[in-house]
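**Q** with the sequence up front, the predicted model follows.
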Amino acid sequence: MKMIMAVIRPEKFDAVKQALADKGYFGMTVTEVSGRGEQRGVCLQYRGKPIHVDVIQKTEIQLTTCDEKADEVIDIIRTTACSGRIGDGRIFVVPVEKAITIRTGEVFY
C-alpha cells in the first residue's frame, strides 16, 4: 500500500478531485497549507506598491491506494495539476505498513 501526498495549487484542487473521482478514487484528506519552494515566494502589487510574499498558499491532498494503482493516481494528479509554471507543487509517495479503520477495526495491508 502507498500513501500519496500531493501539494498543489489551490485553484487546481477541484479539477484534481474530479479527475480522481472519474477514475473511482473518492477518499482523500485535504489540508490547506502554506510553504515555499524554488520560487522563494512571489512579488505582488498592493495599492500600487510591490510587496514580497515568501510563503505561498497550497492545497495538500493525501490518499492511500494499493501498490498496483499508485502510478495511475500519481499520473492523474500530475497531469491535472500541471500548469507548466514554477510552483505547480510536488507529489510524495511513501509506503504504508498497514491502515486500520477506527470504527470496525478492519486492517488493510
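**A** Sure, I can see it. Residues are numbered from 1 along each chain as shown.

**Q** going forward, measure contacts between C-alpha atoms and count neighbours the same way
**A** OK.

**Q** show me where the protein has its helices.
**A** 13-22, 67-81 (DSSP state H).

**Q** next one for the comparison:
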Amino acid sequence: MKLVTAVIKPFKLDDVREALSEIGVQGITVTEVKGFGRQKGHTELYRGAEYVVDFLPKVKLEIAIDDSLTEKVIEAVSKAANTGKIGDGKIFVTSLEQIVRIRTGETGADAV
C-alpha cells in the first residue's frame, strides 16, 4: 500500500480529480494549504500599497492506493496538474504499513 501526496495549484483540482477517476481511484482527501518552493511568493498591489505574499495557496491531495496503481496515479496527477510554469507542485510517495476501515474493521487493500 502507498500514500501518494500531491501539492498542486488550486485551479487544477478538477482536472486531477477527473484523471484519477478515469484510472479507477475511488477516493481522495483534499486539504487547502499554503506554502512556497522555488516561487518564493510574489508581490501584490492592494489599494495602492505593495505587499509580499510569502505563502501561496495550494491544494494537498492524499490518495491511499494499492502498490499496482502507483505509477498510474503519479502519471495521471503529473499530466493533469502540469501547466509548464513554476509552482505546478510536487508528488510524494510513502509506504503505508496498515490501513483500517473504522466502520467494518477491514484492513489492508480491502480497507481502501
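**A** Cool, got the structure. What you see is a predicted model, and the numbers here were worked out from it, not measured in a lab.

**Q** show me where structure 2 has its strands.
**A** 2-8, 29-35, 42-46, 49-53, 56-65, 89-95 (DSSP state E).

**Q** let me know which of those strands is the nearest to residue 75 of structure 2.
**A** Nearest to residue 75 of structure 2 among the strands of structure 2 is strand 89-95; the distance by CA to CA comes to 10.2 Å.

**Q** now the closest one: buried residues?
**A** residue 89 (16 or more other CA atoms under 10 Å).

**Q** just list what that strand packs against, helices and strands only.
**A** strand 2-8 (3 or more CA pairs under 8 Å, 6 or more residues apart in numbering; DSSP states H and E).

**Q** hmm, back to that, could the helices of structure 1 go into a markdown table alongside distance to residue 91 of structure 1?
**A** A markdown table is the format used below for the helices of structure 1 (distance: least, CA to CA, whole Å):
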| stretch | distance to residue 91 of structure 1 |
| --- | --- |
| helix 13-22 | 13 |
| helix 67-81 | 7 |
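
**Q** relative to residue 38 of structure 1, which of these is closest?
**A** Closest among the helices of structure 1, using CA to CA: helix 67-81, at 17.5 Å.

**Q** what's the angle from the closest one to strand 2-8?
**A** 10 degrees (axes from the mean of the first three to the mean of the last three CA atoms, to 10 degrees).

**Q** average gap between helix 67-81 of structure 1 and structure 2?
**A** Once the two models are superposed, helix 67-81 of structure 1 sits on average 0.6 Å from its counterpart in structure 2 (mean CA distance after the TM-score superposition for structure 1).

**Q** now do the contacts for the nearest residue to residue 73 of structure 2 once chain neighbours are set aside.
**A** Nearest non-adjacent residue to residue 73 of structure 2, counting by CA to CA, 6 or more residues apart in numbering: residue 20, 6.7 Å away. Listed by CA atoms under 8 Å, 6 or more residues apart in numbering, the contact set of residue 20 of structure 2 reads 73, 76, 77.

**Q** from these, pick the one nearest residue 10 of structure 2.
**A** Distances from residue 10 of structure 2 to the contacts of residue 20 of structure 2, taken by CA to CA, are shortest for residue 77, at 13.1 Å.

**Q** I appreciate the help and will end here.
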